[in-house]
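1. Provided below are the primary sequence and the corresponding predicted coordinates.
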Amino acid sequence: MLRELFVKNIVLIESLNVHFKNGLSVLTGETGAGKSILLDCIGLILGNRVDFNLIRNNENVASVTAIFEIYDKHPVVNVLEKFSVNHETELIIRREININGKSKCIINDVVITRNALIEITDNLIEVQGQFEDRGLLNTKTHLSLLDAFADHNDLIENSREAYNSMINILKLINEAEAIAKKNNEDNDWLKDSYDQLVLLDPKFKEEEELDKNKKYLANRTKINTAMAYIRNIIEKETGLEDLINQVIKSLESMYKIENENINSAIEIINGTKADIEELKNIVNGESLETTQGIDRLELIEDRLHALRTEARKHNCTVDDLITIRNKLKNSLNDIKDNNFKIEDLKKEYDDAKMKFVKLSTLLSESRKKYATILTEKINDELPQLKLENARLSINFDKVSIDDASILGIDKVTFLASTNSNNNMLPINKIASGGELSRFLLAIKVVLEAAIHNRTIIFDEIDSGIGGSVANAVGTRLAKLGASYQAMVVTHSPQVTSKGHNHYLVQKNMNNNQTYTNILELTENEKIEEIARMLSGSNITNEAREAAFKLLDNK
């Protein structure tokens, strides 16, 4: 409920502090006293766009502060948590506007955006008769109002979860298909690249080994010349081999002398002979034909060219081709896996879709059941507001699954007719004026009795009515106020007499300046104010007596 309202420097209001109570509060006052200003202040709290002309003359800053009491499970709690606003049982909402064209929205010392303020205060207060795009006249609210009346939260939650599951799977399908589309564009290149690398079959350190062999073969002529020269030195007459044999023969002739140095010399020369034999074998082993070397060199160069061409293609080293091949293989496997994934996800989506259809259908059936109950209750209320020929119906349009939302498969519109001869039209399309106001009141009496979590303010709901009709309106407003906080700005003495609390908006002059203030009236002051409303500025005893009777009959 709205507990207090502080206003500073708004038009005729210099400083104002109003304490509001439970029940039905009526606000009265002469035309021009400032009742509309008060509604403008509440409009700022609701997040309406700022009219900087509201700032009082000769002032730079104006502000409106509202204090609301809330309970633990109030619907606004979830919205506050969404915007990280700390709360307990009290909300302090402040709207500040500056002559320089800037404004601020603050809740419990947290600065928020205007859109956030609108979302929060839509759960706290509604002004009926103004801001019609945000109240019952907004057809977008009708479904949520019906759900609140039906109180089938489990069905709503089950349907919501099924919808979210379906949408999440669809999102995964779209992502997987986007990958598949890109994969299809790349698939031929990936497969061709992989096949080429499989055929090429690169080995680790192969380039290094090939380079070494290439260098060796490129110097084959020089090597053959050197080997021939060495072979000649070893094998020719009086060459190394012949000279060593002669040395061995000379030393062996002295073997029987058994001289230690001679024996050591024999061992050394025999070892040298063995080394020369090994050298001879090595040299002979390097006697490869030049043509055979040329053939091998061409093969090596071709292999190096193939390896390096692939490395340039993939912008990597030759050794990295092995890793690239494995990655290409994994990518091709991923494409296959992704295609299988899409098939599996589509099956999951079909299952999730069936579940959503089932649960949203159950929710729709429940809505239609409670729509019948709600319609009957509202239509029963209409005659008591002197709308005997008016009626309400709730229209259901089924939404296709493709166009469904988190709210299910229903589009709900409240239709109304204020005359039995008129066609049923959306509430926001029926004629404005007293009939519309009473029609909305009837709906509010029924709906808010079930929901009762917001303060509702009616702006001159008595417009164009009087007598018994005004008395009926006042009675129904009092019925609203019995369950929760309601307010009405009124010129009707009959409506005024039904209020539990009475606030007088009045305009005073001081030092040639005009000020608006609000007074909560006592019982005697209520009689005087209602008498004024009945007889005008010249209050008669008869008017006072009539006022007393109205109050006595409330």
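-> Structure received. All of these numbers come straight from a predicted model, not from anything done at the bench.
2. drop to CA atoms for contacts and neighbour counts, all remaining ones
-> Will do.
3. does residue 96 count as helix, strand or coil?
-> strand (DSSP: H, G, I helix; E, B strand; the rest coil).
4. How many residues are close by it?
-> Residues near residue 96, counting by other CA atoms under 10 Å, number 18.
5. ok, it - contacts?
-> Counting by CA atoms under 8 Å, 6 or more residues apart in numbering, residue 96 touches 61-64, 103-105.
6. Report the buried members of those residues.
-> For these, a burial check counting by 16 or more other CA atoms under 10 Å picks out 61-64, 103, 105.
7. From those residues, pick the one nearest residue 458.
-> Set against residue 458, the nearest of these by CA to CA is residue 64 (19.9 Å).
8. before we move on, back to that, mind listing which of the contacts of residue 96 are in strands?
-> 61-64, 103-105 (DSSP state E).
9. In the chain, which residue is most central in space?
-> residue 82 (10.8 Å; CA atoms, centre = their mean).
10. In contact with that residue, which residues?
-> So residue 82 contacts nothing (CA under 8 Å, 6+ apart).
11. From residue 76, how far off is it?
-> Going from residue 82 to residue 76 by CA to CA, to the nearest Å gives 10 Å.
12. One more: residue 434?
-> As for residue 434, its distance to residue 76 is 31 Å (criterion: CA to CA).
13. next one: residue 43
-> Per CA to CA, residue 43 is found 18 Å from residue 76.
14. Also residue 197?
-> 64 Å.
15. which one among the buried ones among the contacts of residue 96 gets closest to residue 285?
-> residue 105 (95.7 Å).
16. this is the comparison structure:
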Amino acid sequence: MLHRLSIRDIVLIDKLNIDFKNGLCVLTGETGAGKSILLDSLGLALGARADSGLVRHGSPKGSVSAEFDLPANHPFWDILADADIEREEDTLVLRRVVNADGRSRAYINDQPVSVSLLKQAGAALVEIHGQFDTQGLMNPATHRGLLDIFGNLGKLAAQTKTAFKDWKKVEKERIEAEAALEKARADEEYLRHVVEELTQLAPQEGEEADLAAQRQKMMHGEKLLDGMKQAHGELSNHKGVETMLRNALRHLERIAEKAEGSLNEVIETLDKASEYTSQGIQLLERASNDVDLDPRHLEAIEERLFALRGAARKHDVPVTELPGLKDRFEAQLNAVEAGDSALQDLRAQEVEKRTAYITIAEKLGAERRKTAQGLDKAVNHELGPLKLGGATFGTTLQKLEQADWNETGCDRIAFEISTNPGAPLGPIAKVASGGELSRFMLALKVVLAQADPIPTLVFDEVDAGIGGATAAAVGDRLGKLAEEVQVLVVTHSPQVGARGNHHLRVSKSESNGSVTSTIRALSDDERTEEIARMISGEHVTTEARAAADTLLNAV
């Protein structure tokens, strides 16, 4: 429930802290005292549109904080968990700060949040109704949800939603598969041609780099061979390096014993040099023999290289991807051949999912029809005490065309009314007057009180345009509703005001040229005086006080 509302620098309110209790809390006051400002402030904390005009004149900013006490199992906590906002036991604070330029910031438990999240949170905590409310009873979009709440059909509705999503998911896959198969079939001849072409080409991994290296080597073959011949000549001229090294070694080996080991390292080094020189000459001769100067071989390499690069350009891929490209085209070709089978499987799945959806949706529809009878009976039972005995409330369920089926089911649901005996039912927004609409809405809320998870209801002059016994009946219904949820009602009706468990009075005062609205809880004597004022007007009479006592004692 709403525990406290703290307002700072909003319109005529300077600084105000209001404590609320459970039950029925009535707010009264002279016209223009600031009751609408109070509701605007609450709406601001619940995510309503911010406006620079809400900030008190001369103040840089205004703020509103709404503190709630909620049971641990209230569904609102799921919203908080989904938003990764820390929970502070069972206390919750929604806060909104509005700058003088109209920009605003939103907070939940002092953590910055988006205004949309604040609005989502507010909608789960407080429901505000006015005489010409368009977001509740008058809006057919809400009727299905209210019916499901009354019948406790949430689980069945969730199953229907899941079944619809499963069906549409497979349907989408089937449509995409059909389009892909159609396109693949159109490209089938081209795919076969490409696969055959790439099969004949038979590109290999790393082939381009290897061919390019061979081509480069052959293009410079004569220069390479000439250089190697010159190197071989330098190694072989005269006696040759190898012979010279062997001769030097023989001379040193003859005198090595007389050198007392000083020539050992020299001999070892020259021996290795002789060995390496021999190996080098052999490798040089082998390399010379490997030089390919055959122009036909060079031509073949170039043709192969150009063929690979031409295929790569044709398919707009690097040469290195040609082997994988062939595999991909073969897979597409295989998909064409296997497409019919896969498509048949998807079509079978679609039929299965559609059947499952229809089954659960029809079950939900049947339960909704059964629930509608109970709801109609309960609401019509409430109409008599609200002086709408000649009126009728009815819930209509109309089968939708398949194209209009959706995740909520196969039925269009609407609340309709008739305000005169024998008259046909019609849309609430078109049939009911403002006063009748508010009482229809009140009757519905009384019936839904135990099922609806919203803990706080606010009624803004729901009794406007009625009086006497009808106003007393409205007060009685509000009191009954307050046994289940917290109810705040802004009223000018003494019959409704007398029915409250708590009474707050809004007043306006002027000091030093500044007008300020305040609100405070009334004592029993003050409450009698306020009810008397509501009865007689500005000048409270003895008779009005007596009538006020009668109203208060009748509760």
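-> Sure thing, it's come through. A quick note: this is a predicted structure, and the numbers were derived from the prediction, not measured.
17. residue contacts, residue 499 of the first structure?
-> 23-26, 474, 478.
18. how about 7 Å then?
-> 24-26, 478 (CA atoms under 7 Å, 6 or more residues apart in numbering).
19. Also residue 374 of the second structure?
-> With contacts taken as CA under 7 Å, 6+ apart, residue 374 of the second structure has no neighbouring residues.
20. ok, for residue 269 of the first structure, nearest residue in space, not its chain neighbours?
-> residue 248 (6.5 Å; CA to CA, 6 or more residues apart in numbering).
21. Then the one you found would be within a helix, right?
-> Yes. Assignment of residue 248 of the first structure by three-state DSSP places it within a helix.
22. gap between it and residue 502 of the first structure?
-> Residue 248 of the first structure is 141 Å from residue 502 of the first structure, by CA to CA.
23. So if I had to pick from these two, which one is more boxed in?
-> Applying other CA under 10 Å to residue 248 of the first structure and residue 502 shows that residue 502 carries more neighbours, namely 25 against 18.
24. What residue, apart from its backbone neighbours, is nearest the more buried one spatially?
-> Leaving aside its sequence neighbours, residue 502 of the first structure sits nearest to residue 26 (CA to CA, 6+ apart; 4.9 Å).
25. hang on, the earlier thing: would you reformat the ones in strands among the contacts of residue 96 of the first structure as JSON lines and include distance to residue 263 of the first structure?
-> As requested, these are exported to JSON lines (distance: CA to CA, whole Å):
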{"residue": "61", "distance to residue 263 of the first structure": "122"}
{"residue": "62", "distance to residue 263 of the first structure": "124"}
{"residue": "63", "distance to residue 263 of the first structure": "122"}
{"residue": "64", "distance to residue 263 of the first structure": "123"}
{"residue": "103", "distance to residue 263 of the first structure": "116"}
{"residue": "104", "distance to residue 263 of the first structure": "114"}
{"residue": "105", "distance to residue 263 of the first structure": "114"}
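26. count of neighbours near residue 67 of the second structure?
-> Here the number of neighbours of residue 67 of the second structure (other CA under 10 Å) works out to 21.
27. that's a strand at it, yeah?
-> Yes. Counting by three-state DSSP, one finds residue 67 of the second structure located in a strand.
28. How about it: what's its closest non-neighbour residue?
-> Residue nearest to residue 67 of the second structure in three dimensions, not counting chain neighbours: residue 93, with 4.4 Å by CA to CA, 6+ apart.
29. Helix, strand, or coil at that neighbour?
-> Residue 93 of the second structure is classified as strand under three-state DSSP.
30. Distance-wise, check it relative to residue 41 of the second structure.
-> Per CA to CA, residue 93 of the second structure is found 14 Å from residue 41 of the second structure.
31. Which of these two has more residues huddled nearby?
-> Taking neighbours as other CA under 10 Å, residue 93 of the second structure and residue 41 compare with residue 41 leading, 27 against 20.
32. give me the element that one is part of.
-> For residue 41 of the second structure, the host element (DSSP states H and E) is helix 35-45.
33. And for that helix, what's in contact with it?
-> Applying CA under 7 Å, 6+ apart, the set of residues contacting helix 35-45 of the second structure is 50, 64-66, 94-96, 506.
34. how much does the biggest helix by length in the second structure stray from the first structure?
-> The residue-count maximum for a helix in the second structure (DSSP state H) belongs to helix 322-383. By mean CA distance after the TM-score superposition for the first structure, the fitted helix 322-383 of the second structure averages 1.6 Å away from its aligned residues in the first structure.
35. How far off centre is that helix?
-> With CA atoms, centre = their mean, to the nearest Å as the basis, helix 322-383 of the second structure stands 23 Å off its chain's centre.
36. The next helix or strand after that helix against the first structure, how far on average?
-> Beyond helix 322-383 of the second structure in the direction of the C-terminus, DSSP H and E gives the next helix or strand as strand 392-399. Following the fit onto the first structure, the mean deviation recorded for strand 392-399 of the second structure is 1.3 Å by mean CA distance after the TM-score superposition for the first structure.
37. With adjacent residues omitted, what lies nearest to residue 177 of the first structure?
-> residue 342 (7.1 Å).
38. What number of residues are in the vicinity of the one you found?
-> Residue 342 of the first structure: 18 neighbours (other CA under 10 Å).
39. Contact partners for residue 412 of the second structure?
-> Residues in contact with residue 412 of the second structure (CA under 7 Å, 6+ apart) are 397-400.
40. Quick check: of the residues you listed, which lies closest to residue 487 of the second structure?
-> Taking CA to CA as the measure, residue 487 of the second structure lies nearest residue 397 of these, at 30.9 Å.
41. All the strands of the stretch 51-200 of the second structure, in order from the start?
-> For the stretch 51-200 of the second structure, strands defined by DSSP state E, counting those that start in this stretch occupy the ranges 61-69, 91-99, 104-108, 111-113, 126-130.
42. Output those in JSON lines; the columns should cover distance to residue 388 of the second structure.
-> Output for those, formatted as JSON lines (distance: least, CA to CA, whole Å):
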{"stretch": "strand 61-69", "distance to residue 388 of the second structure": "35"}
{"stretch": "strand 91-99", "distance to residue 388 of the second structure": "38"}
{"stretch": "strand 104-108", "distance to residue 388 of the second structure": "42"}
{"stretch": "strand 111-113", "distance to residue 388 of the second structure": "44"}
{"stretch": "strand 126-130", "distance to residue 388 of the second structure": "19"}
